[in-house]
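[1] Okay, predicted coordinates and the sequence, questions at the end:
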Amino acid sequence: MSVPQLQLNDTTPITPDDHHNNCLDKTSTRKSLHQNIFGKLRPLPFQYHWTVWYDKYTPESDDPSTKNKLYILHEDVADIATFYRVYNNYPWDKVRVRDSVHIFRKGVEPVPGDPENRNGGCWQFRVPKGKALAFFHEAVILCMANEFQAALEEEHDHVLGISSSVRFNSHLISVWNKLGGNERSIKTLEQTILERLSPDLRPSGSHADGYSYRRHGEE
């Protein structure tokens, strides 16, 4: 089965306002959050450059190291206009069950074995399908705008990327950090994610059912 391809036929920069005009959910809280973030992003390129990956699940493989195959969809997302050209043109509805899309710092592969990830982990959220794309979108924007990173500066930790993995009735959305052994950093990242997300996207129900922290070495 082929990987859903990214088609960037229109090179005209796509602005955040273009995206919002096409959104079905236009709650005032979410628009306020986005406008605040976009105001920070418009003048300058991102502090870090980002790569968009497609992660294809291949259950027929007998070799555990090749269970997933990684493909680069866009190698260098350097600013908000480039991000929206990717985000608005990608066929999100074509991502198959157990396949994943990752947006990671350029130079870091979205696998636990990458040197930057080896001692890290991730906050993993199980998000209902109806909210998954909005959750992923907000998490990525907050990540690229350094909202998560700024919260971890005192701990010398780094947020390395965001993943969305499709399941039957939900998506597993993960926020990866570098220091999986730093409990203060892990807790701070959790609090920052929950505080920065729009209220309607925050996990409901018990902590154990909605989300948890997973160290890569424990998987």
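    On my side now, so go ahead. Numbering: from 1, shown residues only.

[2] For the rest of this, base every contact and every neighbour count on C-alpha atoms.
    Noted.

[3] okay, which residue of the chain is out on the far edge from center?
    D62 (29.0 Å; Cα atoms, centre = their mean).

[4] Can you say which helix or strand has R214 in it?
    R214 is located in strand 211-215, with elements delineated by DSSP states H and E.

[5] list the buried ones in the longest strand anywhere in the chain?
    Longest strand of the chain, by residue count under DSSP state E: strand 68-77. By neighbour count on 16 or more other Cα atoms under 10 Å, the buried set for strand 68-77 is N68, L70, L73, H74, E75, D76, V77.

[6] now these as CSV including distance to Y48?
    CSV is the format used below for these (distance: Cα to Cα, whole Å):
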residue, distance to Y48
N68, 26
L70, 21
L73, 18
H74, 15
E75, 13
D76, 10
V77, 9
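
[7] between those, which is nearest V127?
    N68 (21.9 Å; Cα to Cα).

[8] Please settle this for me: is N88 part of a helix?
    Yes: judged by DSSP: H, G, I helix; E, B strand; the rest coil, N88 forms part of a helix.

[9] What is the neighbour count of it?
    N88: 16 surrounding residues under other Cα atoms under 10 Å.

[10] got a list of what it touches?
    H19 (Cα atoms under 8 Å, 6 or more residues apart in numbering).

[11] one more time with 7 Å, if that's ok
    Not one residue lies near N88 by Cα atoms under 7 Å, 6 or more residues apart in numbering.

[12] Below is an additional structure, to be compared with the one above:
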Amino acid sequence: MELEENLKSLNINEEENKNPHAKDEEEEGLEEGEIAGEEDDTTSLKKDVVEQPHPLEHSWTFWYDNTQAKSKQTTWGSSMHPIYTFSTIEQFWSLYNNIHHPSKLAVGADFHCFKHKIEPKWEDPVCANGGKWTVTFQKGKSDTSWLYTLLALIGEQFEYGDEICGAVVSVRGKQERIALWTKDAANESAQISIGKQWKELLDYNETIGFIFHEDAKKLDRGAKIRYTV
């Protein structure tokens, strides 16, 4: 828009140089009460609305776990790296519209969106005593739910928003999983509230379970589900 306006301005100046009386003729054609060069209030308001950024309550960081760098010998999380931190809704949409959605990610990929300065790892001090809710989808079917989850996070839609660390979408051979990480796994009422709200936001009808990170570290896939909604 700014480029277009600059081009128009250049064209007007060029025309005036060709015909020095053009401006005078234009002003003579004005209606009574009009002022030459006066900008319409609505146009000015539109410019303000477009140019004014909309800050988020928290800054968020996208992380990507590089599938090509993964191997059985590497330490878990060592191939994970931050991509970009955003703090306004405009930055979010600019990023979201230019990155692959889950259905386009390679099998084995993990794509995270966490509050800034919280690493999506069990070892992070904020996450250490937490856990996660998980929803599963058929391969290629999680795109919409991933977007809704992101919007709920950055839009502070959860009653216990301070409990939220972030979310991760994991692409596997036959399915895709979205997990919502929280801080205090022992706070049952907060976790149940988050789980119920998340299901409602996604319109997800199946039962979902909550696993403590501490259990997952010790028992891996044998970790039992502590809460369900």
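    Okay, I see it. All of these numbers come straight from a predicted model, not from anything done at the bench.

[13] quick one, helices of structure 1?
    Along structure 1, counting by DSSP state H, helices occupy 16-22, 28-41, 80-89, 129-144, 147-151, 183-196, 207-210.

[14] now the most centrally placed residue in structure 2: how far from H101 of structure 2?
    Note on structure 2: the residue nearest the mean C-alpha position is L150, at 4.6 Å, using Cα atoms, centre = their mean. In this view, L150 of structure 2 and H101 of structure 2 are 12 Å apart by Cα to Cα, to the nearest Å.

[15] before we move on, what about K139 of structure 2?
    Distance from K139 of structure 2 to H101 of structure 2, by Cα to Cα: 12 Å.

[16] in structure 1, what residues pair with the longest strand anywhere in structure 2?
    Assignment by DSSP E gives strand 55-65 as the longest strand of structure 2. Residues 45-55 of structure 1 are where strand 55-65 of structure 2 lands when matched by TM-score structural alignment.

[17] got the contact list for the matching stretch?
    By Cα under 7 Å, 6+ apart, stretch 45-55 of structure 1 touches 68-79, 99-106, 144-145.

[18] can you check stretch 111-124 of structure 2 too?
    Applying Cα under 7 Å, 6+ apart, the set of residues contacting stretch 111-124 of structure 2 is 58-65, 77, 85, 126-128, 165-170, 213.

[19] Let's see that with 6 Å instead.
    Stretch 111-124 of structure 2 has contacts (Cα atoms under 6 Å, 6 or more residues apart in numbering) with S59, W60, T61, F62, W63, Y64, A128, C165, G166, A167, V168, V169.

[20] Over to stretch 146-163 of structure 2?
    Residues external to stretch 146-163 of structure 2 that are found in contact with it (Cα under 6 Å, 6+ apart): T182, K183.

[21] What of stretch 83-95 of structure 2?
    The contact list for stretch 83-95 of structure 2, computed with Cα under 6 Å, 6+ apart, reads H54, P55, L56, S59, W60, T61, F62, W63.

[22] Which SSE is immediately downstream of the helix of greatest length in structure 2?
    For structure 2, the helix with the greatest residue count under DSSP H is helix 2-18. Downstream of helix 2-18 of structure 2, the next assigned helix or strand under DSSP H and E is helix 22-28.

[23] Run the angle between the next helix or strand after that following helix and helix 89-96 for me.
    Next along the chain after helix 22-28 of structure 2, taking DSSP H and E as the criterion, comes helix 41-51. Following axes from the mean of the first three to the mean of the last three Cα atoms, to 10 degrees, one obtains 60 degrees for the angle between helix 41-51 of structure 2 and helix 89-96.
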